[in-house]
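Engineer: A predicted structure for the sequence below; I have some questions about it.
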Amino acid sequence: MGSVSKIILQRLGLGLVTLFVVSIVIFTAVNLLPGDFAQSILGQGATKDAVEAIRKDLGLDQPFFARYLDWLSGAVRGDLGTSFAAANFSSFVGSDAGSGLGTVAQTIAPRFENTMFLAGVTAMIAVPLAVFLGVLAALYRETIFDRAANIFTLSSISSPEFFLAYVLILVLAVLNPILPSLSNIFDGMSFSERLERTLLPALTLTLIVTAHMMRMTRAAIINLLASPYIEMARLKGISPMRVIVKHALPNALAPIINVIALNLAYLITGVVVVETVFVYPGIGQLFVDSVKLRDIPVVQACCLIFAGAYILLNLAADIMSILSNPRLRHPK
């Protein structure tokens, strides 16, 4: 168990180093975005002194390296800064009315909760469906079912997210009004209403991520079907389905876990287009709105959350693969 703990600690250390490097890239890239928040708020007719006053209030007049260290130290403490847009609104409505409106964490928290709900609904549909289809495709490989499943999944993954979203809106919301076309959820909704509004974007994401997981499940199982212990199980007269589920699938978990984790990371980091199409109030929609407003702290926080979720899920997949396969604990 000591070697496993050492491997896990090494992976966590590499994850932290990766997140640190990514934070530098995020801060640099976001601050290179064209446009200026102070100029966009005041308009083209603003005087230079007025623009400089707002930049000073927001700390934009500080050197690049000082602003990065201030942002990084705050992020480590859980303080992601102050939203420029909310802070500007607070300055107009007064300090009492605007108190508590400016923190990035308060702006992101409800949106991130909505995105996690969408990702959870999608995962509950996509993961069992993909593994089930992958097992069936391996069981009936080179048959009409196998070819049809491959054609359908490859077609869905080759299509842009917005195209699939509009097709589902046309079929399930316009021609057959089963689900609402807009996912305008809000606080106070019942779970059933929230689920109904989330189902259409969840189905769109399901079509996108199912193909990867299904094909990896199929390939991993087929790769093991020629193994001696599988042949022995067949010679014993065990049914083909039981051979796959009981003997092949457990030994194929490592690559399947990896591809599932990568697709779960996509459900958190790649939802920008889907949330925008369905006007879903998640972190992806907030990211797009913040880029339009040049709200740098919110954009940086969204990018950092995307990177952190991706790195964390990849670390989880790596660790689970090591725990599920003893051979990976001893590379020699």
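Structural biologist: Perfect, I can see it now.
Engineer: For the rest of this, base every contact and every neighbour count on C-alpha atoms.
Structural biologist: Fine.
Engineer: Name the residues of stretch 218-228 that come out as buried.
Structural biologist: 218, 219, 220, 221, 222, 224, 225 (16 or more other CA atoms under 10 Å).
Engineer: wait, what's in contact with the nearest residue to residue 321 once chain neighbours are set aside?
Structural biologist: In space, and not counting its chain neighbours, residue 321 is closest to residue 254: 4.5 Å by CA to CA, 6 or more residues apart in numbering. Under the criterion of CA atoms under 8 Å, 6 or more residues apart in numbering, the neighbours of residue 254 are 320, 321, 322, 324, 325.
Engineer: And here is the other one:
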Amino acid sequence: MTSILKIVSQRVALGALTLWIVSLVIFAGIQFLPGDIATEMLGQSATPETVAAFRKSLGFDLPLHLRYLHWLGGVLQGDFGTALSNGRAIGELIAPRLFNTLFLAVVAALISVPLALLGGIVAALYRNTFIDRAINVVTLASISFPEFFVGYMLILLLAVHAGILPSLSDVDSSTGLLMRLNAVALPALTLSVVVLAHMMRMTRTSIVTLLSNQYIETARLKGMSEWRVLVRHALPNALAPIANVVVLNLAYLITGVVVVEAVFVYPGLGQLIVDSVQKRDIPVVQACSLVFAATYVLLNLTADILSIVMNPRLMHPK
């Protein structure tokens, strides 16, 4: 147990270091973007004195390292600053958008994870048969299509022709659960199609590898059915790599929603960052980028910890 805690502590420290480095990259990348934000906000007709006063009000007259320390100190205290476009606190803008993005990711996960596990198990159980080949063809095809193409195809089929789902995902704080589920159905299906193939193929690969082990052959010689061998002996040992790929795909569901939210005009964090880039609202772009990075690092850290905890060699050392 001590070795596990030591490894987990190292992973947590590495995750914190990674997030700090990412914050440096985000801040530096935003600062070195071409163009002057003061001129963009005030217009070309603004006088040099007005531009200088506006830059001073934003703290742009300070050295770069002081600006970074001021921004990082505010973030650590939960203060992301103020949006330039409307003067609202960035935390107030991000909170409902982050909830919408998390809700969309959870719905997509509830659709994709069970289907991926079931499809991977069936493909492994009937490997090298027509069922296995059909599943492989479907998964490879879904991997090949980009998100926007899948989204537009689903809009064409389910919204335009069938008319059973809305093409635009318009939700707000007053939207009820059933209406919200109806609104996120198409973007959730789009995300599910994209991540389903990765999880399904990983599940199949892990189980097929384990089915060739000697203890599986021993269980079969005892007269156990193939499904019982699979569920009781193969699947528990395959949980570590499966859990790893599931968590990593959940990270993609949350951080890779920018294109999907833009397609369906879904009011999530991805749509907020797209709107902020168009408005040159740099503080909001920085905050959204950091939230995405923190979410991705946290879920990658969770995947590492799950792999460690579910490793029998660490849990039961000789």
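Structural biologist: That came through fine. Note that the coordinates shown come from a computational prediction; the quantities given were computed from them, not determined experimentally.
Engineer: I'd like to know how far the equivalent of the residue nearest to residue 321 of structure 1 over in structure 2 sits from residue 3 of structure 2.
Structural biologist: Superposed on structure 2 with TM-score structural alignment, residue 254 of structure 1 falls opposite residue 240. Separation of residue 240 of structure 2 from residue 3 of structure 2 (CA to CA, to the nearest Å): 18 Å.
Engineer: which bit of structure 2 covers stretch 147-157 of structure 1?
Structural biologist: Mapped onto structure 2 using TM-score structural alignment, stretch 147-157 of structure 1 spans residues 133-143.
Engineer: What residues of the matching stretch count as buried?
Structural biologist: Buried residues in stretch 133-143 of structure 2 (16+ other CA under 10 Å): 135, 136, 139, 142.
Engineer: what's the strand or helix carrying the last one packed up against?
Structural biologist: Residue 142 of structure 2 is located in helix 130-144, with elements delineated by DSSP states H and E. Other helices and strands packing on helix 130-144 of structure 2, by 3 or more CA pairs under 8 Å, 6 or more residues apart in numbering; DSSP states H and E, are helix 90-125, helix 185-211.
Engineer: Could I get the contacting residues of residue 91 of structure 2?
Structural biologist: 78, 79, 80, 81.
Engineer: my guess is the third one meets residue 70, correct?
Structural biologist: The reference is to residue 80 of structure 2. No: the criterion here is CA atoms under 8 Å, and residue 80 of structure 2 misses it with residue 70 at 10.4 Å.
Engineer: So between those two, which is more surrounded?
Structural biologist: Comparing residue 80 of structure 2 with residue 70 by other CA atoms under 10 Å, the one with more neighbours is residue 80, at 23 against 12.
Engineer: is it fair to say the more buried one lies in a helix?
Structural biologist: No: under DSSP: H, G, I helix; E, B strand; the rest coil, residue 80 of structure 2 falls outside any helix and is assigned coil.
Engineer: Now do it against residue 239 of structure 2, distance only.
Structural biologist: From residue 80 of structure 2 to residue 239 of structure 2 the distance is 39 Å (CA to CA).
Engineer: Count the residues that sit near residue 278 of structure 2.
Structural biologist: Residue 278 of structure 2 has 9 nearby residues by other CA under 10 Å.
Engineer: quick one: what's aligned to it in structure 1?
Structural biologist: Taking TM-score structural alignment, residue 278 of structure 2 has residue 292 as its aligned residue in structure 1.
Engineer: Would you enumerate the residues in contact with the aligned partner of residue 114 of structure 1 in structure 2?
Structural biologist: Applying TM-score structural alignment, one finds that residue 114 of structure 1 aligns to residue 100 in structure 2. Counting by CA under 8 Å, 6+ apart, residue 100 of structure 2 makes contact with 267, 268, 269.
Engineer: Among those, which one lies nearest to residue 57 of structure 2?
Structural biologist: Closest approach between these and residue 57 of structure 2, by CA to CA: residue 269, at 26.7 Å.
Engineer: I'd say the closest one and residue 103 touch.
Structural biologist: No: taking contacts as CA under 8 Å, residue 269 of structure 2 lies outside contact range of residue 103: 11.3 Å.
Engineer: Give me the distance from stretch 32-42 of structure 2 to the chain's centre.
Structural biologist: Chain-centre distance of stretch 32-42 of structure 2: 30 Å, with CA atoms, centre = their mean, to the nearest Å.
Engineer: how long is it end to end?
Structural biologist: End-to-end distance for stretch 32-42 of structure 2, by CA to CA: 20 Å.
Engineer: Buried ones in it, by neighbour count?
Structural biologist: 37, 38, 39, 41.
Engineer: Could you list which of those residues belong to helices?
Structural biologist: Mapping the buried residues of stretch 32-42 of structure 2 onto helices (DSSP state H) picks out 37, 38, 39, 41.
Engineer: okay, these in TSV with distance to residue 109 of structure 2 next?
Structural biologist: Listed next are these as TSV, based on distance: CA to CA, whole Å:
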residue	distance to residue 109 of structure 2
37	39
38	42
39	43
41	40
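Engineer: So the match of residue 114 of structure 1 versus residue 198 of structure 2, what's the distance?
Structural biologist: Relative to residue 198 of structure 2, and taking CA to CA, residue 100 of structure 2 is found at 24 Å.
Engineer: Once you drop chain neighbours, what's closest to the alignment partner in structure 1 of residue 256 of structure 2?
Structural biologist: In structure 1, the residue matched to residue 256 of structure 2 (TM-score structural alignment) is residue 270. Distances taken as CA to CA, 6+ apart put residue 284 closest to residue 270 of structure 1, at 7.9 Å, once the chain neighbours are dropped.
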